[in-house]
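1. Sequence and computational prediction follow.
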Amino acid sequence: MKLVLLLSLALGPIAALHAENWPMWRGPNGDGTTTESGLPEKWSQTENVVWKVALPDRGNSTPVVWGDKVLITQAIEKEGKRLLLCFDKKTGKQVWEAGITYKEPELTHGTNPYCSASPATDGERIIVFFASAGVYCYDMKGKEIWKRTDLGKQHHIWGNGTSPVIAGDRVFLNFGPGENTVLYAFDKKTGKTLWQHKEPGGASGEGEGKKWLGSWADPLLRKVGARDELLMCFPRRACAFDPLSGKELWTSAGLTDLVYNSPLYADGVMIAMSGYNGAALAVKAGGSGDVTEKNRVWQLPKVSQRIGSGVVHNGYHYILSDGGIAECRDLKTGQMVFQERLKGNNWSSLVLSADGKCYAANQIGDCFVFKAAPKFELLSTNSLGEKIIGSIAVSDGHLFIRGYKNLWCIGKK
């Protein structure tokens, strides 16, 4: 019962108690939302910059924040290093680094450097996924606690990018994409496998045609009725698992072969979207078995290409397309409410503040703030002048943004 309680609360009241932290890629609630409001709306390369610190190499991961620490994963490509870097939250000074050297060949794309997975932390330990090099756990001073280097290789033409999710006493990880695709639950204290679900893989590399498939989605834990459900998106389907046992609870067809976006949940409904101009769907959670016919709310056979994940606010779903178009859909029907073009191409995921404002960055370093409302209103466009792939992290009224050259801390002055 204690374990069930921990899992049930993991992304609810516990997150609220630590609203100043951003412990995982998509924040304390796993869905891009923060309880903070009054965040900075305007900044530049000099205005409202609390600090910036140069990084040793490019990178796509998002910072996470706990207490006085800002943590990022970082590859140094020429040296084969895969690192976890820790910075002082107030000053930006680097405090420590930990990591490994891994020089074995690993397939990825030129736009996706190694270490694109973001860390996850509970304030006592930090979990990082270094793809084929394994899963590592460090304490808050960078000392290794455990590692899992026995999980096998990652192999996909576009590389890896899934991030660990900490909930209760366990770590959930989508070990994929590629032939070796497994959803794991690890004991966060020891790294022991508590359960695993093997998912069919498929074509994923050079010389295998262009019918590639794979999921870069991270699982999302939610309370659905009286039970906990671990929501997940795989190629061609959305589904849910019992987070304690790993038993599959339900599945719904309707996605396509490539899944870039992580699931969302609101009002009893899971929202799942494919990338590569694939399908999207909404399905009622809480079912049993194949719920395609009875619980699917809507399904769209083709939506615009998008890499980043969206947010849900007051019955509407917001997301940015790869081409930099802000989209709003009615959650009940899937009907498009607006499409508004922003500047540049976008791969970052949206962040939603408590006062209803969406934050995201494009690949040329422009950061957008717009209202989460069915009538589009762009509040500001703020340029940092460098490439940005990762998403924005929020902590104590500050924004933490990882570019290809610098790590930025933005705050009102």
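-> Structure received. Numbers count the residues shown, from 1 in each chain.

2. When you work out contacts or count neighbours from here on, use the C-alpha atoms and nothing else.
-> Fine.

3. Ala117 and Asn160 touch, don't they?
-> Yes - contact status for Ala117 versus Asn160: in contact at 7.4 Å, counting by C-alpha atoms under 8 Å.

4. Check which helix or strand Leu5 maps to.
-> Secondary structure assigned from DSSP states H and E places Leu5 in helix 2-9.

5. Comparison target below:
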Amino acid sequence: MNNRKKILVLLFMLGAQAALAPHSLRAENWPHWRGPSFNGSTTEKGLPATFSKTESVKWVANLPGPSAGTPVIWNDRVFVSSVDQQARTLQAMCLDRAVGKTLWQRQTGVGISLDEKSNFASPSPVTDGKRVWFFYGNGELAAFDLDGKQIWSRNIQKDYGQFAFQWTFGSSPTFYAGRLSLQVLQRDVPVHGRGHADGPIDSFLLGLDPQTGKELWRVVRPNDAREESKESYATPIPFTFSGRTELLIAGGDCITGHDPANGKELWRWGTWNPNRITHWRLVPSPVAGGGVVLACGPKGAPVFAVKAGGHGTLNDSGLAWTSAEREISSDVSTPLFYEGRFYILNSDRRTLARVVPETAKVEWTGDTGSQAKIEASPTAADGKIYFMHHRGDVFVVEAGEQFKLLHTAAMGDEGDHDLRSSIAIAHGCLFIRTASKLYCVGKE
């Protein structure tokens, strides 16, 4: 065989091996705070089960201030939303994924919070690999290319009216099917001087042109909730079932599905609040899997599984099941769907439950032993589930048939509190955000 033929054969064999390589060997990005599938999971493999501040740390980057936002990752870039505590400004940041070096940092606003519970940088950025969008609780919304050049910016409060929330608003934007989506589910009257008094205050959904920021559609989303129960901090979640794609929207004592092309409401179910309690704000985003859509009632209320594929206004016959009150419940954390199971984190009881979507069977409930409240949302890959408590301890749980706590790592610093960022998983690494640091953790 001559050299030319040998080279051709070798190239063919290498190409065949690459084509037959398992998907697990192909690194995935993490473009949205709930991951590439909008359910908290990814197909990444080779992730560490044990680590610490000094073990399996590829790099650590200092951040100018805290945020509940989750980092998003695309190829060699990590995007982070933050406040600058000293300058009292809002920041959009991009880091080199390989070494943690700051590639660019842009000021996006002035002022960082309305209360001590959170700050304006709580929403997570989102990217499509060409652009990255940063939204903040004061209404600032800015688009950049991956090199940090600003493409456009606008302020949602200035364009649509002052937000009417008791606390600092914190919903993250979603990019899907060529559109940027944002939900603003708020009170219908001013609260603490917030919200305009010169007309009705609507709760609404927005579809925006990602390249220009211009409105593609705006849909008012009515509800029967009262006072604080109208407020939602959830994120629009794309979901496809039986060939129909929709945006799942939770808040205002109900859950709805909308056509992403025009925002039209396709169905709704509610309520988890039949007595119209007035302080049941909603934080967890919806999650779908196994033919159902989960909506988490707040304050110890059950989790409700709505049958996917509904039309119009659904009554309770549209429910597949309802969890046991307070036992399987989530007041803040968004549940995880991973390898055919829901994992529901109960922040008050500090337990994690594994639930079968089709039957509501609770296969196990495990006590994390956490010494602090847990309000981060769990993420998963490589047979492991990751989440962090308020002071920065990271828990690693086996996603198996029995509850098994594999590891606990103290990643927070002295004085860290109210940490809520979820752990992003991409390119074989974990991205763990504390109050002042971002850790990239991976096997050596």
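-> Everything's here; your move. The structure presented is a predicted model; accordingly, all values stated were derived computationally and were not measured.

6. Give me the TM-score for these two chains.
-> After superposition, the two chains reach a TM-score of 0.88 (TM-score structural alignment, normalised by the length of the first structure), with 391 aligned residues with a C-alpha RMSD of 2.4 Å.

7. still on that earlier bit, next SSE after the helix holding Leu5 of the first structure?
-> Tracing the chain past helix 2-9 of the first structure, the next element assigned as helix or strand by DSSP H and E is helix 13-17.

8. what helices or strands is whatever helix or strand comes next after that following helix leaning on?
-> Once helix 13-17 of the first structure ends, the next helix or strand along the chain (criterion: DSSP H and E) is strand 49-54. With contacts defined as 3 or more C-alpha pairs under 8 Å, 6 or more residues apart in numbering; DSSP states H and E, strand 49-54 of the first structure has these neighbours: strand 406-410.

9. In the second structure, which residues correspond to the strand it packs on?
-> Correspondence between strand 406-410 of the first structure and the second structure is established over residues 437-441, with TM-score structural alignment as the criterion.

10. so how far does the matching stretch sit from its counterpart in the first structure?
-> On superposition with the first structure, the average gap between stretch 437-441 of the second structure and its aligned counterparts reaches 0.6 Å (mean C-alpha distance after the TM-score superposition for the first structure).

11. how about the helices of the stretch 251-400 of the first structure, start to end?
-> Along the stretch 251-400 of the first structure, the segments classed as helices by DSSP state H, counting those that start in this stretch run 292-295.

12. same question, the stretch 151-300 of the second structure
-> Secondary structure of the stretch 151-300 of the second structure (DSSP H, counting those that start in this stretch): helices located at 156-160.

13. Once you drop chain neighbours, what's closest to Phe204 of the second structure?
-> Take Phe204 of the second structure and drop its neighbours on the chain: the residue closest to it by C-alpha to C-alpha, 6 or more residues apart in numbering is Val220, 4.2 Å away.

14. any idea what that neighbour aligns with in the first structure?
-> With the correspondence set by TM-score structural alignment, Val220 of the second structure lines up against Lys198 in the first structure.

15. Check Pro260 of the second structure too.
-> Residue pairing (TM-score structural alignment): Pro260 of the second structure is matched to Pro243 of the first structure.

16. burial count for the residue nearest to its match when sequence neighbours are not counted?
-> Once flanking residues are discounted, Pro243 of the first structure sits nearest to Leu230: 5.6 Å by C-alpha to C-alpha, 6+ apart. Residue neighbour count, defined by other C-alpha atoms under 10 Å, stands at 20 for Leu230 of the first structure.

17. Please list all residues in contact with whichever residue in the second structure pairs up with Leu230 of the first structure.
-> Using TM-score structural alignment, the partner of Leu230 of the first structure in the second structure is Leu247. Residues in contact with Leu247 of the second structure (C-alpha atoms under 8 Å, 6 or more residues apart in numbering) are Pro236, Ile237, Pro238, Phe239, Gly257, His258, Asp259, Pro260.

18. would you list those residues in JSON lines and tack on neighbour count and distance to Asp331 of the second structure?
-> As requested, the contacts of Leu247 of the second structure are exported to JSON lines (neighbours: other C-alpha atoms under 10 Å; distance: C-alpha to C-alpha, whole Å):
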{"residue": "Pro236", "neighbour count": "26", "distance to Asp331 of the second structure": "18"}
{"residue": "Ile237", "neighbour count": "24", "distance to Asp331 of the second structure": "18"}
{"residue": "Pro238", "neighbour count": "25", "distance to Asp331 of the second structure": "21"}
{"residue": "Phe239", "neighbour count": "21", "distance to Asp331 of the second structure": "22"}
{"residue": "Gly257", "neighbour count": "28", "distance to Asp331 of the second structure": "21"}
{"residue": "His258", "neighbour count": "21", "distance to Asp331 of the second structure": "24"}
{"residue": "Asp259", "neighbour count": "16", "distance to Asp331 of the second structure": "27"}
{"residue": "Pro260", "neighbour count": "23", "distance to Asp331 of the second structure": "27"}
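
19. Dump those residues to a markdown table, plus distance to Gly129 of the second structure.
-> Listed next are the contacts of Leu247 of the second structure as a markdown table, based on distance: C-alpha to C-alpha, whole Å:
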| residue | distance to Gly129 of the second structure |
| --- | --- |
| Pro236 | 20 |
| Ile237 | 19 |
| Pro238 | 18 |
| Phe239 | 21 |
| Gly257 | 27 |
| His258 | 25 |
| Asp259 | 24 |
| Pro260 | 20 |
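
20. Mind checking which of these are in strands?
-> If you go by DSSP state E, the contacts of Leu247 of the second structure have Ile237, Pro238, Phe239, Gly257, His258 in strands.

21. Pretty sure the fourth one sits against Gly251.
-> In other words, Gly257 of the second structure. No - with contact taken as C-alpha under 8 Å, Gly257 of the second structure and Gly251 are classed as non-touching, separated by 11.8 Å.

22. Helix or strand for Arg4 of the second structure, just tell me which one.
-> In the assignment (DSSP H and E), Arg4 of the second structure maps to helix 3-20.

23. In the first structure, what stretch matches that helix?
-> With TM-score structural alignment applied, helix 3-20 of the second structure matches no range in the first structure.

24. aligned partner of Asn174 of the first structure in the second structure?
-> Under the alignment (TM-score structural alignment), Asn174 of the first structure maps onto Gln183 of the second structure.

25. Tell me which residues touch the nearest residue to that match once chain neighbours are set aside, please.
-> For Gln183 of the second structure, ignoring the flanking residues on the chain, the nearest one in space by C-alpha to C-alpha, 6+ apart is Leu205 at 4.5 Å. By C-alpha under 8 Å, 6+ apart, the contact list for Leu205 of the second structure reads Ser181, Leu182, Gln183, Val184, Arg218, Val219, Val220, Arg221, Gly263.

26. In PyMOL, select just the buried ones from those.
-> Once 16 or more other C-alpha atoms under 10 Å is used to decide burial, the buried members of the contacts of Leu205 of the second structure can be selected in PyMOL as follows:
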select buried, resi 181+182+183+184+218+219+221+263
